[in-house]
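Trainee: no sequence on this one, just coordinates:
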């Protein structure tokens, strides 16, 4: 039996790129999948690919920053597929490039709103369902700027750092009732988001390092994150709940290092040990 058989997985941003690969991998592992995004045609294509391979999936078009729409979408998933076991927040926006005085403030805030508020809305809706059934796993995707400065991508970075802390808080709130939250950094993947960074004048001006990384051969396959998240969904990395896992990680090595990571309080947003000692 496939290790995710009889599980229901919700994948946001499931219509293309990393999200599509995550949805396909969840289905390969036996899960029934709900692909969520605003663009119906893209998630319908993801569903068609899953069904062609013998899996079961539905496409649910929704605006993640509209809480009522998210609640309606999750109610539909529960009604058509069953209780939600896995939530994977893959959606993301990064269109505000440059120093803050050059960024359109509405674009900057839109990045933050989609990334952070969208994740809040889905978690706020799914977590009570999971708590009621006594189990569940939530995976929130983070990225560049989560643990380091990103001067010309401050909106994206601020939202992703906030999602990391939010994941820690959520996990500490729910883990006692067998609901776990994880953060995953997929690494630098060539997607529609990075193509905008490469092709737009603002991206060329303020984010030339992205082009350099691709030229140097840094291009993580989306399957790396998808396989890691399938492992998380199956419970392999429960010890690391509330912490950061990365698409570039060697999953076997990571499994062996879990206890040491927890003992060192690693893979988390923390003050340095020196600063912590002063508090």
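Mentor: Received, thanks. Remember, predicted model here, so these are calculated numbers, not experimental data. Numbering: from 1, shown residues only.
Trainee: Only C-alpha atoms from now on, for both contacts and neighbour counts.
Mentor: OK.
Trainee: Name the residues of the longest helix along the chain that are buried.
Mentor: Using DSSP state H to define each element, the chain has its longest helix at helix 154-174. In terms of neighbour count (16 or more other CA atoms under 10 Å), helix 154-174 has its buried residues at 154-168, 170-171, 174.
Trainee: Toward the C-terminus, what is the element adjacent to that helix?
Mentor: strand 179-185 (DSSP states H and E).
Trainee: Helices along the stretch 101-250 of the chain, start to end?
Mentor: Under the criterion DSSP state H, counting those that start in this stretch, the stretch 101-250 of the chain contains helices at 105-112, 118-133, 154-174, 192-199, 201-206, 208-215, 222-233.
Trainee: can you redo those helices as TSV with distance to residue 261?
Mentor: Below are those laid out as TSV (distance: least, CA to CA, whole Å):
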stretch	distance to residue 261
helix 105-112	30
helix 118-133	26
helix 154-174	15
helix 192-199	31
helix 201-206	35
helix 208-215	28
helix 222-233	16
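Trainee: closest to residue 20 out of those?
Mentor: helix 222-233 (9.1 Å; CA to CA).
Trainee: Presented hereafter is structure B, for comparison with structure A:
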């Protein structure tokens, strides 16, 4: 039985969003070392502030400054910080109810170890040295044994307010492609393309999924397909690919490999983009050490008849 592969994967992208008046004031306040909450119609102060009352859905706009000191209401120890987290050394994630607030703010708490953290611990804000109007302007919280800090009395009116933020989103995980796709990937290292045949409908799927997507039954029989195939559909790309040295415009196509009943996609090269067409017969081009074909190029065979690939569009 082939080895089941695993690989670390990262999904990361910047998320750009505009801010309403409440969030704008909150983040602008952090830039100025001021923590603002918003007051509800029943007199509670919510930190971080929201634009609508979570109980009544009333619109909220009355900003109220709270102190940069507070109390831990609950916490969890993080022994192995990940990239992009507030601290690079082990720390606690803590919910902190700032003095003057009725709700708790989630942030990092810098402590020497889990034994130094407890519910009820008094803490204060440690401000970042450089502040831009983001939640990271609070570098973290730190234990504090002094008296409650006093608010400055700020009203929430600022010059040059923050109107938008870019929030990076990142997901680190370990992916296992499973038995069928592990065998497929292992074959690609030998420049072979292997799919699996459904025992019921007898269709060959590449890449294999371990089960027939039509019949829902498990697949086991391995079938080598290609390496040549037929362009079924394609698109012309006019936007430069980030981190890829490909001149635009270029073409990505669905390619039905000989012997397969499911088209896969790949880049078409070795031909001007405006000469790529449905039915074009192509072959893979491998780079040394590459697991996947770099691109597909015309193989010199006559174009395939439409009837031979119409079911794979």
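Mentor: Done, it's in. Being a predicted model, the structure only gives us computed values, none of them experimental.
Trainee: Kindly provide the TM-score of these chains.
Mentor: After superposition, the two chains reach a TM-score (TM-score structural alignment, normalised by the length of structure 1) of 0.21; 103 aligned residues with a CA RMSD of 6.2 Å.
Trainee: tell me what the longest helix of structure 1 is packed against?
Mentor: Packing contacts for helix 154-174 of structure 1, counted by 3 or more CA pairs under 8 Å, 6 or more residues apart in numbering; DSSP states H and E, involve helix 105-112, helix 118-133, strand 136-141, strand 179-185.
Trainee: before we move on, the earlier item: right, and the helices of the stretch 101-250 of structure 1 - which one's nearest residue 58 of structure 1?
Mentor: For the helices of the stretch 101-250 of structure 1, distance to residue 58 of structure 1 was read as CA to CA. The smallest value, 17.1 Å, belongs to helix 118-133.
Trainee: Now do the buried residues in the closest one.
Mentor: Result for helix 118-133 of structure 1 [16+ other CA under 10 Å]: buried residues 118, 119, 120, 121, 122, 123, 125, 126, 127, 129, 130, 131.
Trainee: would JSON lines of these with distance to residue 199 of structure 1 be doable?
Mentor: Formatted as JSON lines, these follow (distance: CA to CA, whole Å):
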{"residue": "118", "distance to residue 199 of structure 1": "26"}
{"residue": "119", "distance to residue 199 of structure 1": "28"}
{"residue": "120", "distance to residue 199 of structure 1": "31"}
{"residue": "121", "distance to residue 199 of structure 1": "31"}
{"residue": "122", "distance to residue 199 of structure 1": "31"}
{"residue": "123", "distance to residue 199 of structure 1": "33"}
{"residue": "125", "distance to residue 199 of structure 1": "36"}
{"residue": "126", "distance to residue 199 of structure 1": "37"}
{"residue": "127", "distance to residue 199 of structure 1": "38"}
{"residue": "129", "distance to residue 199 of structure 1": "42"}
{"residue": "130", "distance to residue 199 of structure 1": "41"}
{"residue": "131", "distance to residue 199 of structure 1": "44"}
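Trainee: In this structure residue 233 of structure 2 contacts residue 254, no?
Mentor: Yes - between residue 233 of structure 2 and residue 254 a contact is recorded at 5.4 Å, counting by CA atoms under 8 Å.
Trainee: Compare those two (neighbour count), which wins?
Mentor: residue 254 (22 against 19; other CA atoms under 10 Å).
Trainee: so who does that one touch?
Mentor: Contact partners of residue 254 of structure 2, counting by CA atoms under 8 Å, 6 or more residues apart in numbering, are 231, 232, 233, 234, 263, 264, 265, 266.
Trainee: Most neighbours of all these, which one?
Mentor: residue 231 (30 neighbours).
Trainee: wait, isn't that residue in contact with residue 256?
Mentor: Yes - with contact defined as CA under 8 Å, residue 231 of structure 2 and residue 256 form a contacting pair (6.5 Å).
Trainee: and residue 175 of structure 2, how many residues sit next to it?
Mentor: 12.
Trainee: ok, it to residue 25 of structure 2 distance?
Mentor: Residue 175 of structure 2 sits 41 Å away from residue 25 of structure 2, going by CA to CA, to the nearest Å.
Trainee: One more: residue 257 of structure 2?
Mentor: Taken as CA to CA, the span from residue 257 of structure 2 to residue 25 of structure 2 is 57 Å.
Trainee: okay, those two: which has more neighbours?
Mentor: The neighbour comparison of residue 257 of structure 2 against residue 25 (other CA under 10 Å) goes to residue 25, with 26 against 22.
Trainee: In three-state terms, label that one for me.
Mentor: helix (DSSP: H, G, I helix; E, B strand; the rest coil).
Trainee: Pull up the gap between it and residue 254 of structure 2, please.
Mentor: Counting by CA to CA - residue 25 of structure 2 and residue 254 of structure 2 are separated by 49 Å.
Trainee: about what we covered before: just tell me which of the helices of the stretch 101-250 of structure 1 ends up closest to residue 57 of structure 1.
Mentor: Among the helices of the stretch 101-250 of structure 1, helix 222-233 comes nearest to residue 57 of structure 1, with 16.2 Å by CA to CA.
Trainee: what's near enough to touch residue 257 of structure 1?
Mentor: Not one residue lies near residue 257 of structure 1 by CA under 8 Å, 6+ apart.
Trainee: Surely it is within a strand?
Mentor: No - counting by three-state DSSP, residue 257 of structure 1 is not part of a strand but helix.
Trainee: Please verify my assumption that residue 222 of structure 2 contacts residue 187.
Mentor: No - look at residue 222 of structure 2 against residue 187 with CA under 8 Å: they stay out of range, at 10.8 Å.
Trainee: Need the overlap of contacts for these two.
Mentor: Shared contacts of residue 222 of structure 2 and residue 187, counting by CA under 8 Å, 6+ apart, come down to residue 194.
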